[in-house]
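Colleague: only geometry, no sequence info:
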């Protein structure tokens, strides 16, 4: 185990912060210049991504890492191999579009802006994919990847192997499921911010509280959207592996639409929200303390998202993060969000219309805590296939802010699974 003060991390937190600053300035300028919402969102996504890509290439040498699977020499250009890969890639795109059409969930108005986004970027994705696939193919140690195998199958040829196709499918299901959610949320929240009068944020605590929540969640979904868009081997932000367990997927997907909202409505009345909790507190000082605690925990949650940079993604391993809030504890996002939910709903206990509502609300919070605990455990099991995570987990047993508790509560300690 590495006992030094620093553990290797797949990215750099200062570079990620610089990308966020670039995105913030760009979004602010778009608001000032009355740029159309779609162009404003695209510009903000680009402003976040480009500085990080550039600085990671220059400072972290991401294209030259062993984890990219690139060789030191170039392969001879094989038009046949590139053709099969492009067939596999475009067939994957076509399957995602078919699934979007098949499931009624994606016909809801919530996703209409996502379709505008896809139409806007589709021609560019098509054009860029050809030189990108050729470049990556020429540098890969093993150029006969899942795209090549899939392309051969679709062209009625025998593939070299079927083994990588399951991981290929799971990785694209992750991207196909989460990208619409994150982009639609990003567009919606950016629209909210575009009509927000920032000069009146401090006019009253309600405005400050709700604006703070919108800003923090906007940052969260901005980073998540970029993460699902830029899974690029060339920059070492590709998916290295995807969780293949049913339970891992279950505890993850239940935390997102459409499953989460359906469950939430069963336990907590629709009229109860964050503002209800704030206004249920009578004393101004207590209001301020509660508001500060909720926003602080949400801020910690967003810091955990920011730590991923270009590599945010559920259910996948895209390199091990050991910097930022991940130096303080494992799973800081889950810790912060669980505490956030508990604090946010504490005041609601005093205004619950009846004991049943109070009981079901508490039951919901307990269930949420259990779900996030199992999300952490299933992620650990998946990521532990990477030796870098094993080193990180063992290091955190001694250096985490929860290390003193873990000495007594052994379920908090990291135990490498035996495969």
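Modeller: Everything's here; your move. Quick caveat: nothing in here was measured; it's all calculated off a predicted structure. Residues are numbered from 1 along each chain as shown.

Colleague: Please count neighbours and contacts with C-alpha atoms only from this point.
Modeller: OK.

Colleague: wait, residue 401 sits on residue 330?
Modeller: No - with contact taken as Cα atoms under 8 Å, residue 401 and residue 330 are classed as non-touching, separated by 9.5 Å.

Colleague: next up, a second structure to put side by side with the first:
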């Protein structure tokens, strides 16, 4: 058993290294969140830059623009997390009284790239003189390039204030708006910028200005959903399905088993690659409001970060490895299983037998077909999420490592992120690789609807709606700093126990399945150590750090207690688990619960 655990740990380490090597360096953009503001009193302009990030930020320059003059301060220093940098500029008063656009900007480094943030306000000299013409700036989403529309009664006079890495390529004017085509000079970046538009004129010996604000979301990350064209995936799926349906080589058991697995891989690739387009298409023909609402949530999920890294860095490699490695593995290491006991072959035979109902034939179905269907659904749901989360956590951990500084809070944040990273790596490995050699073959899957509901409740997109019903009664209390520090240390320790439980499960780690009973590590003391750690963490965060409401905490507890109950009911179908329950009597806390 120790040898198997060692193999799993080594495989997880190799898996993490491969992910790090596959993700190009330009995707490691730091999780920087700066807030820029400024105000003026007489001829003194005060600029505030607040670092709301969890990492320190290196600031190059701070500057302001007023009445066609630029005032620059070369800072070249770091702002620590939750720290505010303040600088004052003494400006020359304008020649005319009235109102002027005043722009403040900060340029900062983000993983070696120089980015900027700008903020605009009005500067009043002697009196406030707004322009008669006004404007309205729309918030937009763009890729590498896109369009900004500013509505105005005088669009010919509209001027833009953009971050330095966005440039205007062209401008189109109409009687009601000015349309600007803008392009990002920085690739591999996803960021949200405020931008400003203003109109100024001179009338009655006064300078007059109107100002408006919008937001532009720039996503210049790759939007491709895998490199293999859909028609190639369909062709491969058809070929593998024909091997099953026509049983071309009845004695070639390994080929049949290989074809069943590869059909599921290629068809799943095609399905996930195009499901958002299918759902989008249905919106044109189904006008029900509830349907539109739910489909919009699903589309945001399929097109969001939970799938982006999966398509960008994983799915093509995964399919290529499966095409090359699966057949020799089945032939040399797993060729003694009867063909009618193979869950994936049974599932495909069931699918192929469905057309027979039109000629009064019975659909092929048995316990292995059911197990194959449930296993396929589990992997189809979890593999994209877990692989995307592993890559995202790799990026996050890389950023934390490169910006690491010693400090009690910083060390605890680093360790907490590391423990969560370890958990995602272990579970991702468990979902991706099912092997007789690792003794992690799926013996059974959760058979009840309630078991699936309470488990999927905790994952997107379902958790976007499911916990709202519990959201009431906000906990808002203040504690001495030493109490908060103790709580932060306890939270880190609990996340360590959570990661310990995941590592102990090793290749058997996955939800809704029985891959064999684990009796080591924290499972020697309680049957659900990971759930215990999570629930206590949430209560500590809710009570002492005011991060969750009382209702949310009760909702978390209810769901995870139900998960424990349904999992035990499922696993109790295994005699080994019944024996395990006799030796480990406590579900959550030793000697208590």
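Modeller: Yep, it's here. Just so we're clear, the structure is a prediction, and the values are computed from it rather than from any experiment.

Colleague: Overlay the chains and give the TM-score.
Modeller: Once superposed, the chains reach a TM-score of 0.70 (TM-score structural alignment, normalised by the length of structure 1), with 339 aligned residues with a Cα RMSD of 3.6 Å.

Colleague: thinking again about what came up before, and residue 401 and residue 330 of structure 1? which has more neighbours close in?
Modeller: Neighbours per residue (other Cα atoms under 10 Å) separate residue 401 of structure 1 from residue 330, with residue 330 holding more: 24 against 14.

Colleague: quick one: contacts for that one?
Modeller: Contacts for residue 330 of structure 1 were tallied using Cα atoms under 8 Å, 6 or more residues apart in numbering; they are 393, 396, 400.

Colleague: Out of these, who's the most crowded?
Modeller: The most neighbours of any of the contacts of residue 330 of structure 1, using other Cα under 10 Å, belong to residue 393, which has 24 neighbours.

Colleague: Would you mind measuring from the aligned partner of that residue in structure 2 to residue 501 of structure 2?
Modeller: When structure 2 is aligned by TM-score structural alignment, residue 393 of structure 1 is paired with residue 581. When distance is defined by Cα to Cα, to the nearest Å, residue 581 of structure 2 is 17 Å away from residue 501 of structure 2.

Colleague: And for residue 410 of structure 2?
Modeller: Going from residue 410 of structure 2 to residue 501 of structure 2 by Cα to Cα gives 24 Å.

Colleague: For the two, indicate the residue with more neighbours.
Modeller: The residue with more neighbours, out of residue 410 of structure 2 and residue 501 and counting by other Cα under 10 Å, is residue 501; that gives 22 against 16.

Colleague: Aligned counterpart of the more buried one in structure 1, please.
Modeller: In structure 1, the residue matched to residue 501 of structure 2 (TM-score structural alignment) is residue 304.

Colleague: give me every residue that touches its match.
Modeller: Counted by Cα under 8 Å, 6+ apart, residue 304 of structure 1 has contacts 324, 325, 326, 332, 333.

Colleague: A strand includes it, no?
Modeller: No - counting by DSSP: H, G, I helix; E, B strand; the rest coil, residue 304 of structure 1 falls outside a strand, being helix.

Colleague: where does residue 144 of structure 1 land in three-state SS?
Modeller: Under the three-state scheme (three-state DSSP), the conformation of residue 144 of structure 1 reads as coil.

Colleague: Now do the contacts for it.
Modeller: Residue 144 of structure 1 is in contact with 81, 160, counting by Cα under 8 Å, 6+ apart.

Colleague: Please repeat the previous calculation with a cut-off of 7 Å.
Modeller: Contact criterion Cα atoms under 7 Å, 6 or more residues apart in numbering gives no residues in contact with residue 144 of structure 1.

Colleague: Relative to residue 83 of structure 1, how far out is it?
Modeller: Using Cα to Cα, residue 144 of structure 1 is found at 12 Å from residue 83 of structure 1.

Colleague: Could you report the neighbour count for the nearest residue to residue 504 of structure 2 once chain neighbours are set aside?
Modeller: Beyond its immediate neighbours in the sequence, the residue positioned closest to residue 504 of structure 2 (Cα to Cα, 6 or more residues apart in numbering) is residue 521, lying 6.0 Å away. The number of residues packed near residue 521 of structure 2 is 16, by other Cα under 10 Å.

Colleague: So the alignment partner in structure 1 of residue 262 of structure 2 versus residue 129 of structure 1, what's the distance?
Modeller: Here residue 262 of structure 2 is matched to residue 90 in structure 1, going by TM-score structural alignment. In this structure, residue 90 of structure 1 and residue 129 of structure 1 are separated by 9 Å, where distance is defined by Cα to Cα.

Colleague: Equivalent analysis for residue 282 of structure 1, please.
Modeller: Using Cα to Cα, residue 282 of structure 1 is found at 58 Å from residue 129 of structure 1.

Colleague: Those two: which has the busier surroundings?
Modeller: Looking at residue 282 of structure 1 and residue 129 with other Cα under 10 Å, you find the greater number of neighbours at residue 129, namely 15 against 9.

Colleague: mind checking what that one lines up with in structure 2?
Modeller: So residue 129 of structure 1 corresponds to residue 326, using TM-score structural alignment.

Colleague: Its match and residue 433 of structure 2, how far apart?
Modeller: When distance is defined by Cα to Cα, residue 326 of structure 2 is 11 Å away from residue 433 of structure 2.

Colleague: what do you get for residue 564 of structure 2?
Modeller: Separation of residue 564 of structure 2 from residue 433 of structure 2 (Cα to Cα): 25 Å.

Colleague: So those two - more neighbours on which side?
Modeller: A count of neighbours by other Cα under 10 Å puts residue 564 above the other of residue 564 of structure 2 and residue 433, at 19 against 13.

Colleague: so what's that one closest to, chain neighbours aside?
Modeller: Setting aside the residues directly before and after it, residue 564 of structure 2 is nearest to residue 528 in space (Cα to Cα, 6+ apart), at 7.1 Å.

Colleague: just residue 20 of structure 1 next, same as before
Modeller: Here the residue nearest residue 20 of structure 1, using Cα to Cα, 6+ apart, is residue 48, at 5.6 Å.

Colleague: circling back: switch the contacts of residue 330 of structure 1 over to CSV; also include distance to residue 176 of structure 1 and secondary structure.
Modeller: Converted to CSV, these look like this (distance: Cα to Cα, whole Å; DSSP: H, G, I helix; E, B strand; the rest coil):
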residue, distance to residue 176 of structure 1, secondary structure
393, 30, helix
396, 33, helix
400, 34, coil
